[in-house]
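Asks: Take this sequence and fold it.
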Amino acid sequence: MTASVFTSTRRGRATALLAALALLAACVQPPRGDDVARGGRYAPPGAPADSCWSRYTTPAVIETVTRQVQIAPAQLDSNGKVLRPASFRTESSQQIVSPRREHWIEIPCPERMTPTFIRTLQRALGARGLYRGPIHGRMDHATRLAVQRYQAPLGVDSGTLTLASARKLGLVAVAG
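Replies: Alright, predicted model coming up:
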C-alpha cells in the first residue's frame, strides 16, 4: 500500500469516527415539551420540586410466529390411496407482544449519592449476595449490575437506583 493510500484510508477512518460520534451525540434525547426542567434535571409533569427523576426505556418484545400453510391439497385415487401428498409452505411473521415503553423513576438526588452512600449501597447489595466487588464508593458497572439485579424482580429493569429501592434497602428514610 502506498503512503498516500494509507494516509487517505486513515483520514477516511477518522472522518467516519467523527461522523459516528456526531450521530451518537444526536441520539441524546432532548426533554419533551411536557417534561419539567429543574436545575439541569428533568422530571415528569406534576413531580414535586424537591424530587429527582430518571427516565428509562423498556424495549419492545417481538415474537416470531412460524406456521405451515397448505398450498395444494393431497391428491387421492378412487380407493383413497395418496397419489401426491399435500404441499405446504412456511410463513413467518413478527408480532409485537409488548410495545416499547418509557418509564419515569424517582431517584435519590445527586447530592445524596456520596461515596459514603454508595459504599453503604454496595454493602447492602453484598449482604443480599448481589454485589461481590470492592466497597469503594463509586457507582461503577459492577454496582449498577447489582442494582439492576436487585430491582428487576421489583419491576424496574434498570441499573439506576430508584428511591423506592433505596428505601427498601434501608438507605433512605421512608417518607412520613
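Asks: going forward, measure contacts and count neighbours with C-alpha atoms only.
Replies: Will do.
Asks: Could you list the residues in contact with the longest helix belonging to the chain?
Replies: The residue-count maximum for a helix in the chain (DSSP state H) belongs to helix 3-26. If you take Cα atoms under 8 Å, 6 or more residues apart in numbering as the criterion, helix 3-26 is touched by no other residue.
Asks: Next, the buried residues of it.
Replies: By neighbour count on 16 or more other Cα atoms under 10 Å, the buried set for helix 3-26 is empty.
Asks: The structure of the following sequence is requested for comparison with the preceding one:
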Amino acid sequence: MKQVRFHHTASRVAALMGAVALSGCLQTQTVSQSGMVLGNGLAPVGAPPGTCWGKIPTPAVIETVTGQVLVTPAKMNADGTIATLPVYREESRQQILTPRTDRWFEIPCPPAFTVEFVSTLQRALQARGLYSGAVNGNMDDATRRAVLAVQSARGLPSDVLSIETARELGIVAVPRKP
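Replies: Reported below is the predicted structural model:
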C-alpha cells in the first residue's frame, strides 16, 4: 500500500481513514505493505452480509522438472548388437506442487475505523509494549508494524488489523452467543 503522510487536522485524517477503510468494501484493490490484498470488493463464500474482509494470497509453489524424451529408438542388428544408438532430447515442464490459495480474514468495517478507533488501537498496543509511537489516530508505519507483530505471533502475517485481533485487544465488542 502506498504510504501517504499527512500533517493536517484530525478531521482530514479521519476522512482519509474513512476513505481507506471504505475501500475495503468497494470494488477497488489495494495491496498492503505485507502483500495482503485489501478492498477488492470480494468476500469468502458464505460471508455474512455487511462484513468486510481482507485476504492474504499465497502463491502456488511450482517446480521445473527436466527429463529425457526418446526421439529415435536404438536400432538392433540381427545378432543383437546395437546398430544405432537411441536419440534423446531434454524437455522441461513446470509442475504445480502446491496450488495458489487465499486466506480470508474479517476486518473492521468503515463506520468503526475512525481516528478514535486507531487511537484506541495504538493505546492497546502501547499497553502491551508493542507500540512506542505517538497516540495520534494515524495508521502510520509504526502502528502497522505493531499490528503485524501481534498478528504474526498469532499466525496471521498481515499489517491490516483483523477483527479477531481487535477483539483480543479489547477494542471491538465480542458478539454475544445466542
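Asks: Need the TM-score between these chains.
Replies: After superposition, the two chains reach a TM-score of 0.54 (TM-score structural alignment, normalised by the length of the first structure), with 109 aligned residues with a Cα RMSD of 2.9 Å.
Asks: quick revisit: distance between the longest helix of the first structure and the chain's centre?
Replies: Here the centre of helix 3-26 of the first structure is set off from its chain's centre by 29 Å, with Cα atoms, centre = their mean, to the nearest Å.
Asks: Can you list the residue ranges for helices in the first structure?
Replies: Here the first structure has its helices, by DSSP H, at 3-26, 115-127, 141-151, 163-168.
Asks: Gln95 of the first structure: which of those helices is closest?
Replies: helix 141-151 (27.5 Å; Cα to Cα).
Asks: name the helices or strands packed onto that closest one?
Replies: Packed against helix 141-151 of the first structure by the contact rule (3 or more Cα pairs under 8 Å, 6 or more residues apart in numbering; DSSP states H and E) you find helix 115-127.
Asks: buried ones in the helix it packs on?
Replies: Ile118, Arg119, Thr120, Leu121, Gln122, Arg123, Ala124, Leu125, Gly126.
Asks: Over to stretch 134-147 of the second structure?
Replies: Here stretch 134-147 of the second structure shows Val135, Asn136, Gly137, Asn138, Met139, Ala142, Thr143, Arg144, Arg145, Ala146, Val147 as buried, counting by 16+ other Cα under 10 Å.
Asks: how close does Ala19 of the second structure sit to Leu161 of the second structure?
Replies: Separation of Ala19 of the second structure from Leu161 of the second structure (Cα to Cα, to the nearest Å): 16 Å.
Asks: Compare these two (neighbour count), which wins?
Replies: Comparing Ala19 of the second structure with Leu161 by other Cα atoms under 10 Å, the one with more neighbours is Leu161, at 20 against 13.
Asks: OK, contacts around Glu116 of the second structure?
Replies: Taking Cα under 8 Å, 6+ apart as the test, what Glu116 of the second structure contacts is Gly137.
Asks: Now do the contacts for Gly155 of the second structure.
Replies: No contacts exist for Gly155 of the second structure under Cα under 8 Å, 6+ apart.
Asks: What does it correspond to in the first structure?
Replies: With the correspondence set by TM-score structural alignment, Gly155 of the second structure lines up against Gly155 in the first structure.
Asks: Likewise for Pro48 of the second structure?
Replies: With TM-score structural alignment as the criterion, Pro48 of the second structure pairs with Pro48.
Asks: go on, Thr101 of the second structure?
Replies: Thr101 of the second structure maps onto Arg101 in the first structure, by TM-score structural alignment.
Asks: From Pro59 of the first structure, how far off is its match?
Replies: If you go by Cα to Cα, the gap between Arg101 of the first structure and Pro59 of the first structure works out to 7 Å.
Asks: now swap in Pro45 of the first structure and tell me
Replies: Separation of Pro45 of the first structure from Pro59 of the first structure (Cα to Cα) stands at 23 Å.
Asks: Same question for Arg84 of the first structure.
Replies: Going from Arg84 of the first structure to Pro59 of the first structure by Cα to Cα gives 47 Å.
Asks: next one: Ala47 of the first structure
Replies: Ala47 of the first structure is 25 Å from Pro59 of the first structure, by Cα to Cα.
Asks: neighbour count winner among those two?
Replies: Higher neighbour count among Ala47 of the first structure and Pro59: Ala47, with 14 against 11, using other Cα under 10 Å.
Asks: Which residues outside stretch 144-154 of the first structure are in contact with it?
Replies: Leu125, Leu130, Tyr131, Val156, Asp157, Ser158, Gly159, Thr160, Leu161, Ser165.
Asks: go again using 7 Å as the cut-off
Replies: Leu125, Leu130, Tyr131, Asp157, Ser158, Gly159, Thr160, Leu161, Ser165 (Cα atoms under 7 Å, 6 or more residues apart in numbering).
Asks: Find the nearest non-adjacent residue to the second one, please.
Replies: Which is Leu130 of the first structure. The shortest distance from Leu130 of the first structure to any non-neighbouring residue, by Cα to Cα, 6 or more residues apart in numbering, is to Ala146 (5.2 Å).
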